[in-house]
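Asks: what follows is a predicted protein model with its sequence.
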Amino acid sequence: MATAPGALVPAATCAAAQGPVHVSEPTGYDAILLAGFGGPEGQDDVIPFLRNVTAGRGIPDERLEDVAHHYRHFGGVSPINAQNRTLRAALVAELERRELDLPVYWGNRNWDPYLNDALREAHANGHTKLLAIATSAYSSYSSCRQYREDLADALEDSGLTEALQVDKVRQFFDHPGFVTPFVEGVRAGLAELRSRGVSNVEVLFATHSIPSVDAQRSGPAELSLGDGGAYAAEHAAVAEVVMSEVGATDTPWQLVYQSRSGPPSQPWLEPDINDAIAALPAAGRDAVLIVPLGFLSDHMEVLWDLDTEALETAEEHHLEAVRVPTPGSHPAFVAGLVDLVVERLEGARAADRPALTSLGPWPDICRPGCCENVRRGFRPAVAGLAP
């Protein structure tokens, strides 16, 4: 992928091209790119969508049907596209409120509208410097580097490598705008459970499981954050902040995982949320509060894995259960995303950037070797230093 002369970061603006940890030079972006995961919008879309998601892994359609029935249960429609339309509209309104003249384009990695289409539209409208917001808050291959690789692919496939510059906001797992909706949700959820007369509640902070080998390589290679890498460390740090902000540090909690999809022979992060729920009665619990800490909106893995399977498991074990909302288009979350844009517009110093854990503020430019996928190797990616 081409870069500006002397640049180390592909497709970057001049301020980001040399790969500073935090970009402290103001940058005149002329558009925002909301980068989503994508989802089917009808029964005929389900298998083609899942083929896109699993491309290169050789998974036959009959195995994809094991996941497809989750979507078919809801008419073949994932709510994620509608949620991103709502988020985009909220971002536009917040940008206008702050008198920031930045159009917001939206493109997906795995379904229409694709990133390629969004880049072509931005280019056709005369925009050349885009700042991307990925709809994922944490560090791992699937939640950060794969977005950056797909942005690089989209530039190449659309023939716009030489015409567009694309930077990306930092991972925002500990930004107050992302954390505040969970603080509010946990506070309300605990109050709801207490109103039902239960007294022994455990809080389960849920996120998507990933292969252990990917977790170990999540985040910059020079960090030593344990077997779960930056991915697990970030979630645990945010959970601690939430419990502290709620004033519930005496309430037991744990980080759990969901939505595992790999072969049984491949280790993935554990414990599974359903196993954790099943163990709660023996620990003296009579209620569970489920917090979808790894997710931005109520997409399929929240509706199925949590609202269907996890709540059924809680009922089977005679536990009262409440599931906390995701940030969605919560005003604090939307304002926080625009704050991340303003950081880059103004070139804010790291010391002036809000972060609620000791891990942040996370780098603007991903460090060399960050979030390696050992099965695929390093592929071209924007917004980071090679490899």
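Replies: Alright, I've got the coordinates.
Asks: from here on, contacts and neighbour counts on C-alpha atoms
Replies: Fine.
Asks: separation between the residue lying closest to Gly42 once chain neighbours are set aside and His70?
Replies: With Cα to Cα, 6 or more residues apart in numbering as the criterion, Gly42 has its nearest non-adjacent residue at 4.5 Å, and that residue is Gly76. As for Gly76, its distance to His70 is 8 Å (criterion: Cα to Cα, to the nearest Å).
Asks: then Ala335?
Replies: According to Cα to Cα, Ala335 stands 32 Å off from His70.
Asks: same thing with Asn274?
Replies: From Asn274 across to His70, the span is 17 Å (Cα to Cα).
Asks: who's in contact with Phe178?
Replies: Contact partners of Phe178, counting by Cα atoms under 8 Å, 6 or more residues apart in numbering, are Phe172, Pro327, Ala332, Phe333, Gly336.
Asks: same deal with Ala381?
Replies: Residues in contact with Ala381, defined by Cα under 8 Å, 6+ apart, are Pro10, Arg145, Arg148, Glu149, Asp150, Leu151, Ala152, Asp153.
Asks: can you give me the strands in the stretch 151-300 of the chain?
Replies: Counting by DSSP state E, counting those that start in this stretch, the stretch 151-300 of the chain has strands at residues 165-168, 201-208, 253-258, 287-291.
Asks: so which elements touch the second one?
Replies: In other words, strand 201-208. Taking 3 or more Cα pairs under 8 Å, 6 or more residues apart in numbering; DSSP states H and E as the contact definition, the neighbouring helices and strands of strand 201-208 are strand 253-258, strand 287-291.
Asks: dump those into JSON lines; add mean neighbour count as well.
Replies: Formatted as JSON lines, the entries for those read as follows, by neighbours: other Cα atoms under 10 Å:
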{"stretch": "strand 253-258", "mean neighbour count": "21"}
{"stretch": "strand 287-291", "mean neighbour count": "25"}
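Asks: in a markdown table: those, plus distance to Arg196.
Replies: Conversion of the helices and strands packed on strand 201-208 to a markdown table gives the following (distance: least, Cα to Cα, whole Å):
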| stretch | distance to Arg196 |
| --- | --- |
| strand 253-258 | 20 |
| strand 287-291 | 10 |
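Asks: looking at the ones you listed, spot the one closest to Val104.
Replies: Each of the helices and strands packed on strand 201-208 has some distance to Val104 by Cα to Cα; the shortest is strand 287-291, at 29.3 Å.
Asks: below is an additional structure, to be compared with the one above:
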Amino acid sequence: MSSRPADGPFTAVLFLSFGGPERAEDVLPFLENVTRGRGVPRERLEEVAQHYYHFGGASPINALNRDMIDSLRAALARRGRELPIYFGNRNWEPYVEDAVEQMYRDGHRRILVFTTSAWGGYSGSNQYHEDIARSVAALSERVPGSADDPVVLRKLPHYWSEPAFLDAQADAVRRARAALPDPDGPMRLVFTAHSIPVRADRAVGDGLYSRQVAQACEAVAQRLAANEITEYDQVWQSRSGPPEVPWLDPDIADHLEELVTRGIGQVVVAPIGFVSDHLEVVWDLDNEVAELTAKLGLGYSRADTVGTDPRFIEMAADIVDRYADGSGDLAAPGCGDNGAGD
């Protein structure tokens, strides 16, 4: 029977993300990975692939993650935490299974996992636990004897309510407002996050994901009250799947059209649900929404995502610091539960 690694400090960090293609020839295989088992028609995959081809066949996500990893490594070093950071993805290279195997071969047995989702729910949290468990199962097949010398991976907590995350979001809105055609004029703030099926949202924590997004929007709006940004809306984007399946709404495009009928002349759209400018931000917001607002005659400015803000990196370093010494560790071998509701 395998034994649990001795309690003690964690020796490395796994930076775990969704993944994305970096070459045109990888786009369809990547989309097949993402949708495997869902019965998505080939023609739908080819339609979505055009979004990637618009950017040369590459999603920005891997490059953005590498930039964040470099910044996080430097932030930890400034604190005296010389922890190596490995990069792994759910759906494309570098795969999480390969990253965990390399970490194991490099001698790491206690590993902290930072994910690029701030939220709870299935895809934002539970599925990352599944990724971790899958990588541990793969390790036992790839490395003889690893079952007798097991590894602990501990997923770090959600960070949607971290003050630094919320402060960075608020400042991004302020900068976006300054970029409006009439920065001193009336405007409407619209927060957006990735939609999911209503049934999926209710299945985990009775709407945990949508409730956290709503609470984060309210907290950011409170920070903006001094800037006379007191009213806001919270909408959803990037839905897919058959139209008969209810998803979280309102959809951002429908909502912007409705705002115009109410006489709204300018909007700031804040992609609070996304850590960085990956494809669903740059395509949905910087292309489709930008084209729609131009057609509607609606002044439009899109707020930055927080991955470019140094406070976000310092926040990630803070979270690693809280757990790096292993105090209060509740993780089971293989797939950690941080005891903080993630």
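Replies: Looks like it arrived, so ask away. If you're wondering where the values come from, they're calculated on a predicted model, not measured in any experiment.
Asks: and which of the contacts of Ala381 of structure 1 is nearest Asn52 of structure 1?
Replies: For the contacts of Ala381 of structure 1, the residue nearest Asn52 of structure 1 by Cα to Cα is Asp150; the value is 12.0 Å.
Asks: map that closest one onto structure 2.
Replies: Taking TM-score structural alignment, the alignment pairs Asp150 of structure 1 with Asp131 from structure 2.
Asks: ok so, going back, residues contacting the residue nearest to Gly42 of structure 1?
Replies: Taking Cα under 8 Å, 6+ apart as the definition of contact, the neighbours of Gly76 of structure 1 are Pro40, Glu41, Gly42, Gln43, Asp44, Asp45, Val46.
Asks: which one of the residues you listed is nearest to Val382 of structure 1?
Replies: Nearest to Val382 of structure 1 among these, counting by Cα to Cα, is Pro40 at 26.4 Å.
Asks: pull up the gap between that closest one and Asp112 of structure 1, please.
Replies: Taking Cα to Cα, one finds Pro40 of structure 1 at 9 Å from Asp112 of structure 1.
Asks: now Val256 of structure 1
Replies: The spacing between Val256 of structure 1 and Asp112 of structure 1, counted by Cα to Cα, is 31 Å.
Asks: what number of residues lie near the aligned partner of Ile277 of structure 1 in structure 2?
Replies: Per TM-score structural alignment, the equivalent position to Ile277 of structure 1 in structure 2 is Leu256. Burial of Leu256 of structure 2 is recorded as 24 neighbouring residues (other Cα atoms under 10 Å).
Asks: contacts only, for Leu256 of structure 2.
Replies: Counting by Cα under 8 Å, 6+ apart, Leu256 of structure 2 touches Thr293.
Asks: would you agree Val183 of structure 1 is in contact with Glu245?
Replies: Yes - because the distance of 6.6 Å satisfies Cα atoms under 8 Å, Val183 of structure 1 is recorded as touching Glu245.
Asks: what about the two, which has more around it?
Replies: Set side by side, Val183 of structure 1 and Glu245 give different neighbour counts by other Cα under 10 Å, the larger being at Val183 (22 against 16).
Asks: residue in structure 2 matching the more buried one?
Replies: Structural alignment (TM-score structural alignment) places Val183 of structure 1 against Ala170 in structure 2.
Asks: for Val169 of structure 1, same thing?
Replies: Checking with TM-score structural alignment, Val169 of structure 1 has Leu156 as its match.
Asks: count the residues that sit near its match.
Replies: By the criterion of other Cα under 10 Å, Leu156 of structure 2 has 21 neighbours.
Asks: who's more crowded, Pro40 and Asp112 of structure 1?
Replies: In this comparison of Pro40 of structure 1 against Asp112, neighbours counted by other Cα under 10 Å, the higher total goes to Pro40 at 24 against 19.
Asks: what distance do you get for the more buried one to His235 of structure 1?
Replies: Pro40 of structure 1 sits 28 Å away from His235 of structure 1, taking Cα to Cα as the criterion.
Asks: and Ala188 of structure 1, by the same measure?
Replies: 20 Å.
Asks: and what of Ala383 of structure 1?
Replies: Applying Cα to Cα, the value for Ala383 of structure 1 to His235 of structure 1 is 23 Å.
Asks: who has more neighbours out of those two?
Replies: In this view Ala383 of structure 1 and His235 are compared by other Cα under 10 Å, and Ala383 has more residues nearby, 31 against 23.
Asks: the counterpart of Thr313 of structure 1 in structure 2 sits in which helix or strand?
Replies: Taking TM-score structural alignment as the criterion, the aligned counterpart of Thr313 of structure 1 in structure 2 is Leu292. When secondary structure is defined using DSSP states H and E, the element that contains Leu292 of structure 2 is helix 290-296.
Asks: average gap between that helix and structure 1?
Replies: Aligned to structure 1 and superposed, helix 290-296 of structure 2 gives a mean residue distance of 1.2 Å (mean Cα distance after the TM-score superposition for structure 1).
Asks: gap between the nearest residue to Asp184 of structure 2 once chain neighbours are set aside and Gln237 of structure 2?
Replies: What sits nearest to Asp184 of structure 2 in space, not counting adjacent residues and going by Cα to Cα, 6+ apart, is Ala178, at 7.9 Å. According to Cα to Cα, Ala178 of structure 2 stands 24 Å off from Gln237 of structure 2.
Asks: again, but for Asp329 of structure 2
Replies: Using Cα to Cα, which is the criterion applied here, Asp329 of structure 2 is 37 Å from Gln237 of structure 2.
Asks: tally of neighbours for the residue nearest to Asp184 of structure 2?
Replies: By other Cα under 10 Å, 14 other residues sit near Ala178 of structure 2.
Asks: now the counterpart of Gln254 of structure 1 in structure 2: how far from Ile252 of structure 2?
Replies: For Gln254 of structure 1, the equivalent position in structure 2 is taken to be Asp233, counting by TM-score structural alignment. Applying Cα to Cα, the value for Asp233 of structure 2 to Ile252 of structure 2 is 10 Å.
Asks: same question for Ile272 of structure 2.
Replies: Computed as Cα to Cα, the Ile272 of structure 2 to Ile252 of structure 2 distance reads 13 Å.
Asks: comparing these two, which residue is more hemmed in?
Replies: Set Ile272 of structure 2 next to Ile252 and count neighbours by other Cα under 10 Å: Ile272 wins out with 28 against 23.
Asks: for the more buried one, give me its contacts.
Replies: Gln169, Phe191, Thr192, Ala193, Val213, Cys217, Thr305.
Asks: correct me, but Ala221 of structure 2 touches Tyr232?
Replies: Yes - shown here, Ala221 of structure 2 and Tyr232 form a contact pair, counting by Cα under 8 Å, at 7.4 Å.
Asks: great, nothing more from me.
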